[in-house]
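Enquirer: how would this look folded up:
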Amino acid sequence: MIKTIIAPGKYVQGEQLLASISDYTKEFGSKLLFIASANGIKRTEQTIENSYKALDVTLGFEAFNGECCDKEINRIKTIIENEKYTAIIGIGGGKIFDTVKAVAYEAAIPVGIVPTIASTDAPCSALSVIYTESGVFDRYLVLPSNPELVLVDTTIIANAPSRLLVAGMGDALATYFEARACERSCAPNMTGTQSTLSANALAKLCYETLLKDGFMAKCSVDKKVCTKALENIIEANTLLSGIGFESGGLAAAHAIHNGFTVMEACHHLYHGEKVAFGTIVQLVLEHADADEINTVIAFCKKVGLPVTLKAMGVENIVESEIRAVAEAACAEGETIYNMPFCVTADMVYSAIMLADALGNA
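Expert: From the prediction side, this is the model:
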């Protein structure tokens, strides 16, 4: 049996780190391309340029077009090739990270990740989630290596909207339960091998940290202050969840998230908000202990994650639409088949409806 755990080359977390980013990119070459939203560039460009002003390094900044899709990946790859950049660094959130990771792979250059929010576990992973141009899930792109650098400035994250941090908790919430399902079924992790004891322990620590510090971290961000609870949740959302899902494996929760991307009513939700509801559905699907389900629902309600279809944006429940979600969650190759029992679309539909009932109750 082959077991694997993978992680980024270097993970650095602390206050005011962006001002010293040049200290951590010395092996990235002499021409760096930074990708961020247009507003993200305005907020960070001067700080980044100040960090490099004493060095012989050329910097470029390019605005992200908003979706991690083949068109955007190819557009940025062309810029890399034409301008001969030696590395690419993404600043912002999950779709930017997935895009720059895919571009770095295609262009064979190093990639750095600088989260300005802690809303997903995308920063640390060797994985890009590719969508269509309209935002519907298309496929997973499994990459041969993790990012060379993940640099997390906690001061920036403390000043971001708390909904984004909470969405990251929703994504992280699935980590332990999906890893546990994969362990029970001997399903492969994202490397195609079995999980290690350390990966499963990190996944469990991720869940325990959410329960202990999640609400206090949300309150910290509401007050724009960096506390120990916030530092712990940033690490849980970013590093523990990143290593946990990738080296532990994915199961039903993320497949159900992918299913909900076919519903236009849910397009306003962040990735982790859909994953949180998908986690409740997974627990119902596997007939988990009632106390465990209640603990997860109570946590979600306390921090503000959706526990009902109405909270997901589904004002009127139409059976055919929910069945379409279930069918999409059970598409060929989906991670729902890593569950330790056979799964059908009918089972997923029933689990969604029961999860909604429990959330309403």
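Enquirer: from here on, just use CA atoms for contacts and neighbour counts.
Expert: Noted.
Enquirer: mind listing the helices for the stretch 51-200 of the chain?
Expert: Secondary structure of the stretch 51-200 of the chain (DSSP state H, counting those that start in this stretch): helices at 70-83, 94-107, 154-158, 162-185, 197-222.
Enquirer: typed the wrong thing, it's the stretch 201-350 of the chain
Expert: Using DSSP H, counting those that start in this stretch, helices in the stretch 201-350 of the chain cover 228-235, 241-248, 252-260, 271-285, 290-303, 319-329, 345-360.
Enquirer: most tightly surrounded among the ones you listed?
Expert: Of all the helices of the stretch 201-350 of the chain, helix 241-248 has the most neighbours on average by mean count of other C-alpha atoms under 10 Å, namely a mean of 32.
Enquirer: helices or strands up against it?
Expert: Helices and strands touching helix 241-248, by 3 or more C-alpha pairs under 8 Å, 6 or more residues apart in numbering; DSSP states H and E, are helix 162-185, helix 197-222.
Enquirer: compute the inter-axis angle for that helix and helix 197-222.
Expert: 160 degrees (axes from the mean of the first three to the mean of the last three C-alpha atoms, to 10 degrees).
Enquirer: ok, and what's touching helix 241-248?
Expert: With C-alpha atoms under 8 Å, 6 or more residues apart in numbering as the test, helix 241-248 has contacts from 4-7, 121-126, 171-172, 175-176, 178-180, 182-183, 189-191, 194-196, 199-200, 202-203, 206.
Enquirer: what of stretch 350-361?
Expert: Applying C-alpha under 8 Å, 6+ apart, the contact partners of stretch 350-361 are 280, 281, 282, 284, 285, 297, 307, 308, 309.
Enquirer: go through those and name the one nearest residue 105.
Expert: The closest of the contacts of stretch 350-361 to residue 105 turns out to be residue 282 (C-alpha to C-alpha; 32.5 Å).
Enquirer: where's residue 35, which helix or strand?
Expert: Residue 35 belongs to strand 31-36 when assigned by DSSP states H and E.
Enquirer: starting at the chain centroid, how far to that strand?
Expert: Strand 31-36 sits 21 Å away from the centroid of its parent chain (C-alpha atoms, centre = their mean, to the nearest Å).
Enquirer: format the contacts of stretch 350-361 as JSON lines; extra columns: distance to residue 101.
Expert: Formatted as JSON lines, the contacts of stretch 350-361 follow (distance: C-alpha to C-alpha, whole Å):
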{"residue": "280", "distance to residue 101": "30"}
{"residue": "281", "distance to residue 101": "30"}
{"residue": "282", "distance to residue 101": "29"}
{"residue": "284", "distance to residue 101": "34"}
{"residue": "285", "distance to residue 101": "33"}
{"residue": "297", "distance to residue 101": "33"}
{"residue": "307", "distance to residue 101": "32"}
{"residue": "308", "distance to residue 101": "34"}
{"residue": "309", "distance to residue 101": "33"}
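Enquirer: compare with the first, here's sequence two:
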Amino acid sequence: MAKIMISPGKYIQGNGELANIAQYVSVLGGKALCLISESGLKRVKATVDKSFEIENITVKYDLSSGECCMTEVNRIIKVCEDNNVNVLIGIGGGKIIDTIKAVGYYKDIPVVIVPTIAATDAPCSALSVLYTDTGVFDKYLFLKQNPNIVLVDTGIIAKAPVRLLVSGMGDALATYFEARACEKSNAITCAAGTTTLAASALAKLCYDTLIAEGYKSKLAVEEGVCTKSVEKIVEANTLLSGIGFESGGIAAAHAIHNGFTVLPACHHMYHGEKVAFGTLAQLVLEDAPMEEIEEVLYFCNNVGLPTTLKQLGINEIKPEEIMEVAKVATSKEDTAHNMPFDVTPEDVYAAILTANKLGEDYI
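Expert: Take a look at the predicted model:
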């Protein structure tokens, strides 16, 4: 099996860079559809419109339903067909990003991603995570290519709620540990090959950057300012984690996240918050050294990521519910089986409960 690494065509990051969006979009098409939330539109419309006026590009805005599901994807496909759209722009968070990438996949139209938060590693990937209309994990949609352009305005991200940046750190936290597991098992990654040295190195750099810069960047974003530390964490959450998870591989941490989506008590939690707990559970699964587990516990507590089931919204632990999470996490098509050993529902059940006790004791 070949070693394969993939990445977006161009990655652009800088404070105030959204003002230059049209010059990047212009090389891809002249009739754009922009998927965005109502609140996002209020924040960025003036900046985007001014940029497009200079380049004489037509842009149609469409408000997201808030869910990344096939119902929403098909709705936007119809909007594209009705308006002869030849370039797609997604401005917003993970579900808007994954939705517009899926539309680009089905319509074979260039895609420009503009994350307004650094809450997930979705922007750079050739992957859309699809949910049902009610928000339960449905499937991974593997795309033909990564986004053509990823444009990250760190000034906008620094003004978003700090919980979103911290959630992105939770998503990024899994990158190194999952890539390490996939390298050991020689698992096939989202790039349809095995892990490259470059992807492994980026995954490790992602983790090291989180440990070194995570707390400082959290403090800066609490003040709504963009520091060098924020720039580094935004790159870790977005580019390093994006390439690291996709070309390095995903394993039990994300599978356990998918399991938690079946519990209504967790629906208010962000993706990265559930992934952070999944990372802790994965470390228990593989019997990682206590020093490593303690470093993860310290980091999570320092920046505000959940390390207990109660922090995930589960106030009463019901064995049958935790077992249901474990069964979903170990379903045949999910990534827990990329671990370098067999993983059963009973294994995941035990790891979740042990991770919870570790978190309680550490607190």
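Enquirer: quick one on the thing from earlier: export the helices of the stretch 51-200 of the first structure to TSV and append columns for mean neighbour count and distance to residue 343 of the first structure.
Expert: Listed next are the helices of the stretch 51-200 of the first structure as TSV, based on neighbours: other C-alpha atoms under 10 Å; distance: least, C-alpha to C-alpha, whole Å:
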stretch	mean neighbour count	distance to residue 343 of the first structure
helix 70-83	16	31
helix 94-107	25	29
helix 154-158	23	38
helix 162-185	27	13
helix 197-222	20	23
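Enquirer: could I get these as JSON lines with distance to residue 239 of the first structure?
Expert: Output for the helices of the stretch 51-200 of the first structure, formatted as JSON lines (distance: least, C-alpha to C-alpha, whole Å):
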{"stretch": "helix 70-83", "distance to residue 239 of the first structure": "25"}
{"stretch": "helix 94-107", "distance to residue 239 of the first structure": "14"}
{"stretch": "helix 154-158", "distance to residue 239 of the first structure": "13"}
{"stretch": "helix 162-185", "distance to residue 239 of the first structure": "10"}
{"stretch": "helix 197-222", "distance to residue 239 of the first structure": "9"}
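Enquirer: between those helices, which one is closest to residue 318 of the first structure.
Expert: That would be helix 162-185 among the helices of the stretch 51-200 of the first structure, by C-alpha to C-alpha, at 25.1 Å.
Enquirer: what's the angle from the closest one to helix 228-235?
Expert: Interaxial angle of helix 162-185 of the first structure relative to helix 228-235 (the same axes, to 10 degrees): 60 degrees.
Enquirer: hmm, back to that, what's the average distance of the strand holding residue 35 of the first structure to the second structure?
Expert: Its matched residues in the second structure lie on average 0.6 Å from strand 31-36 of the first structure after superposition (mean C-alpha distance after the TM-score superposition for the first structure).
Enquirer: got the contact list for that strand?
Expert: Counting by C-alpha under 8 Å, 6+ apart, 41, 57-64, 80, 84-92, 96, 100 sit against strand 31-36 of the first structure.
Enquirer: now swap in stretch 261-277 of the first structure and tell me
Expert: 119-120, 135-137, 164, 166-174, 253-254, 256-257, 260, 300, 305-308, 312-314, 321, 324-325, 328.
Enquirer: what does stretch 11-30 of the first structure give?
Expert: With contact meaning C-alpha under 8 Å, 6+ apart, stretch 11-30 of the first structure is reached by 47-48, 50-52, 56-58, 86-87, 110, 149-156, 239.
Enquirer: next: stretch 129-136 of the first structure.
Expert: Contact with stretch 129-136 of the first structure is made by 67-71, 95, 98, 137-141, 261-262, 267, as judged by C-alpha under 8 Å, 6+ apart.
Enquirer: how does it look with 6 Å?
Expert: With contact meaning C-alpha atoms under 6 Å, 6 or more residues apart in numbering, stretch 129-136 of the first structure is reached by 68, 69, 137, 138, 139, 140, 261.
Enquirer: quick one: buried residues of it?
Expert: By 16 or more other C-alpha atoms under 10 Å, the buried positions in stretch 129-136 of the first structure come out as 129, 130, 131, 135, 136.
Enquirer: just stretch 52-63 of the first structure next, same as before
Expert: Neighbour-count burial for stretch 52-63 of the first structure [16+ other C-alpha under 10 Å]: 52, 61.
Enquirer: measure how far it is from the centre of its chain, please.
Expert: Stretch 52-63 of the first structure sits 28 Å away from the centroid of its parent chain (C-alpha atoms, centre = their mean).
Enquirer: now do stretch 54-69 of the first structure
Expert: Centroid separation between stretch 54-69 of the first structure and its chain, computed with C-alpha atoms, centre = their mean, is 21 Å.
Enquirer: which residues of the second structure does that stretch align to?
Expert: Mapped onto the second structure using TM-score structural alignment, stretch 54-69 of the first structure spans residues 54-69.
Enquirer: ends of the matching stretch, how far apart?
Expert: Using C-alpha to C-alpha, to the nearest Å, one end of stretch 54-69 of the second structure lies 35 Å from the other.
Enquirer: before we move on, what about stretch 325-344 of the second structure?
Expert: Across stretch 325-344 of the second structure, the terminal residues are separated by 12 Å (C-alpha to C-alpha).
Enquirer: separation between residue 30 of the first structure and residue 299 of the first structure?
Expert: Separation of residue 30 of the first structure from residue 299 of the first structure (C-alpha to C-alpha): 46 Å.
Enquirer: list the contacts of the residue nearest to the spatial centre of the second structure.
Expert: Residue closest to the mean C-alpha point of the second structure, counted by C-alpha atoms, centre = their mean, is residue 120 at 2.7 Å. Contact partners of residue 120 of the second structure, counting by C-alpha under 6 Å, 6+ apart, are 168, 171.
Enquirer: same deal with residue 168 of the second structure?
Expert: By C-alpha under 6 Å, 6+ apart, residue 168 of the second structure lies in contact with 118, 119, 120, 237, 272.
Enquirer: redo that, cut-off 8 Å
Expert: Residue 168 of the second structure neighbours (C-alpha under 8 Å, 6+ apart): 118, 119, 120, 121, 237, 272.
Enquirer: list just the nearest of those to residue 339 of the second structure.
Expert: residue 272 (20.0 Å).
Enquirer: show me what that closest one aligns to in the first structure.
Expert: Applying TM-score structural alignment, one finds that residue 272 of the second structure aligns to residue 272 in the first structure.
Enquirer: which residue, neighbours along the chain excluded, lies closest to residue 171 of the second structure?
Expert: Using C-alpha to C-alpha, 6 or more residues apart in numbering and skipping the chain neighbours, the partner closest in space to residue 171 of the second structure is residue 272 (4.1 Å).
Enquirer: check the gap between that neighbour and residue 43 of the second structure for me.
Expert: From residue 272 of the second structure to residue 43 of the second structure the distance is 24 Å (C-alpha to C-alpha).
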